[in-house]
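K.L.:
Below: sequence and its predicted model.
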Amino acid sequence: MQAILEDTQETEDLEPIKLGNLAIYRTPAELQTKVDEYFESGVHIRTVIVGKKGDKKKIEVKLPTVVGLALYLGFNSRQSIYDYNARDGFSYVIKRAVSFIEMYHEEALGDGNNVVGSIFWLKNHGWKDKSEVEHTAKESIAALIQAAQQAKQIESKVVKSLPVIPLSQEPAIIERKDDV
């Protein structure tokens, strides 16, 4: 333990080491060139079988991912993608690249194959898998209550203005005379 303390005392005069990675891309244009390269030739391709029983085909499908893009760009994790997104001038390039990946998943929803992975990805990027119905009224509740009260007042005035026809104690019997 004493040796460690002695080593520490000897290095007190050294400048502290700054943590963090150096920027790999100095300009947004440099980053955009590499992103374009990823989408043109760096995306992993998977062979999938599509179609129904009698009409099955094998096709090759590009599978762009945020992690795949990060690794292709030379980063060690997808977090570096989001770190670049926070840097001035780089936000447009990163958002556009992630939008291309999102477009892939969105298009996959309509291909009729297993879409669970795409649904999962889209939900984790702000999409919702539910129906929402929003009801709005043009008038406020207070205005509706006031209108109902006015209608009651009008009804009361109309009822009061009707003539009162007294009913006799005995019901009137109308006899019918036949012309026979």
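P.N.:
Sure, I can see it. Residues are numbered from 1 along each chain as shown.

K.L.:
Only C-alpha atoms from now on, for both contacts and neighbour counts.
P.N.:
Will do.

K.L.:
Which secondary structure element is home to residue 121?
P.N.:
helix 116-123 (DSSP states H and E).

K.L.:
Which other helices and strands does that helix contact?
P.N.:
helix 91-108 (3 or more C-alpha pairs under 8 Å, 6 or more residues apart in numbering; DSSP states H and E).

K.L.:
Buried residues in the helix it packs on, which are they?
P.N.:
By 16 or more other C-alpha atoms under 10 Å, the buried positions in helix 91-108 come out as 91, 93, 94, 97, 98, 100, 101, 102, 104, 105, 106, 108.

K.L.:
what's next to that helix, contact-wise?
P.N.:
Contact partners of helix 91-108, identified using C-alpha atoms under 8 Å, 6 or more residues apart in numbering, comprise 28, 31-32, 35, 63-66, 81-82, 84-85, 115, 118-119, 121-122.

K.L.:
Return the distance of that helix from the chain's centre.
P.N.:
Relative to its chain's centre, helix 91-108 lies at 14 Å (C-alpha atoms, centre = their mean, to the nearest Å).

K.L.:
let's bring in a second one:
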Amino acid sequence: MTEAAKDAAPNAVGRPRLIKSPQEFDERVDTYISWCRSKEEPILLTGLILALGLSSKQAFYNYEEYPEFLDSVKRAKLLVEMEYEKRLNTFSSATGPIFALKNFGWSDKQELDVTTGGDKMNQAPTIIQLVAPNVTNGTD
């Protein structure tokens, strides 16, 4: 039995984590961010995932399941989100800011509350009442 096998937890299942600590995770994120800024490249979620050495979005999101990595993953996602917001918020178009505000819960639809102030609404007249007001429609 190898030393690594002896050190592994007795009930460990699955592949070991590629990134061993939150500090290592943060360092990889910061390296990617710095690289993007130095090359004037956009900061992208897929680029970040690849820079972390992961092979899927799910592998990235799996790190949220480890309590010690939760803040690091949230920070990484916010850095990517901030980049998207910066790019959406251009003066050439209102579409980007509108999209971002909708994601923050804003709404651009007009909602009208049409009520009678609590009074009972009158029933709309039927066609028969409009055409021949003196004729009954058999409801007497």
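P.N.:
Received the coordinates, thanks. Because the structure is a prediction, the values reported are computed rather than measured.

K.L.:
still on that earlier bit, which element follows the helix holding residue 121 of structure 1 toward the C-terminus?
P.N.:
Downstream of helix 116-123 of structure 1, the next assigned helix or strand under DSSP H and E is helix 141-161.

K.L.:
related to what we said a few turns ago, what subset of the contacts of helix 91-108 of structure 1 is buried?
P.N.:
Among these, those buried by neighbour count (16+ other C-alpha under 10 Å) are 28, 31-32, 35, 64-66, 81, 84-85, 115, 118-119, 121-122.

K.L.:
if we take those residues, which one ends up nearest to residue 9 of structure 1?
P.N.:
Of all these, residue 84 has the smallest distance to residue 9 of structure 1: 37.8 Å, by C-alpha to C-alpha.

K.L.:
What lines up with residue 52 of structure 2 in structure 1?
P.N.:
Taking TM-score structural alignment, residue 52 of structure 2 has residue 73 as its aligned residue in structure 1.

K.L.:
residue contacts, its match?
P.N.:
Here residue 73 of structure 1 is in contact with 34, 35, 38 (criterion: C-alpha under 8 Å, 6+ apart).

K.L.:
With distance to residue 50 of structure 1 and secondary structure as extra columns, can I get these in TSV?
P.N.:
Shown next, in TSV, are these (distance: C-alpha to C-alpha, whole Å; DSSP: H, G, I helix; E, B strand; the rest coil):
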residue	distance to residue 50 of structure 1	secondary structure
34	32	helix
35	29	helix
38	25	helix
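
K.L.:
now those as a markdown table including distance to residue 44 of structure 1?
P.N.:
Output for those, formatted as a markdown table (distance: C-alpha to C-alpha, whole Å):
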| residue | distance to residue 44 of structure 1 |
| --- | --- |
| 34 | 16 |
| 35 | 14 |
| 38 | 9 |
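
K.L.:
Nearest to residue 134 of structure 1 among these?
P.N.:
Among those, and counting by C-alpha to C-alpha, the member closest to residue 134 of structure 1 is residue 35, at 39.8 Å.
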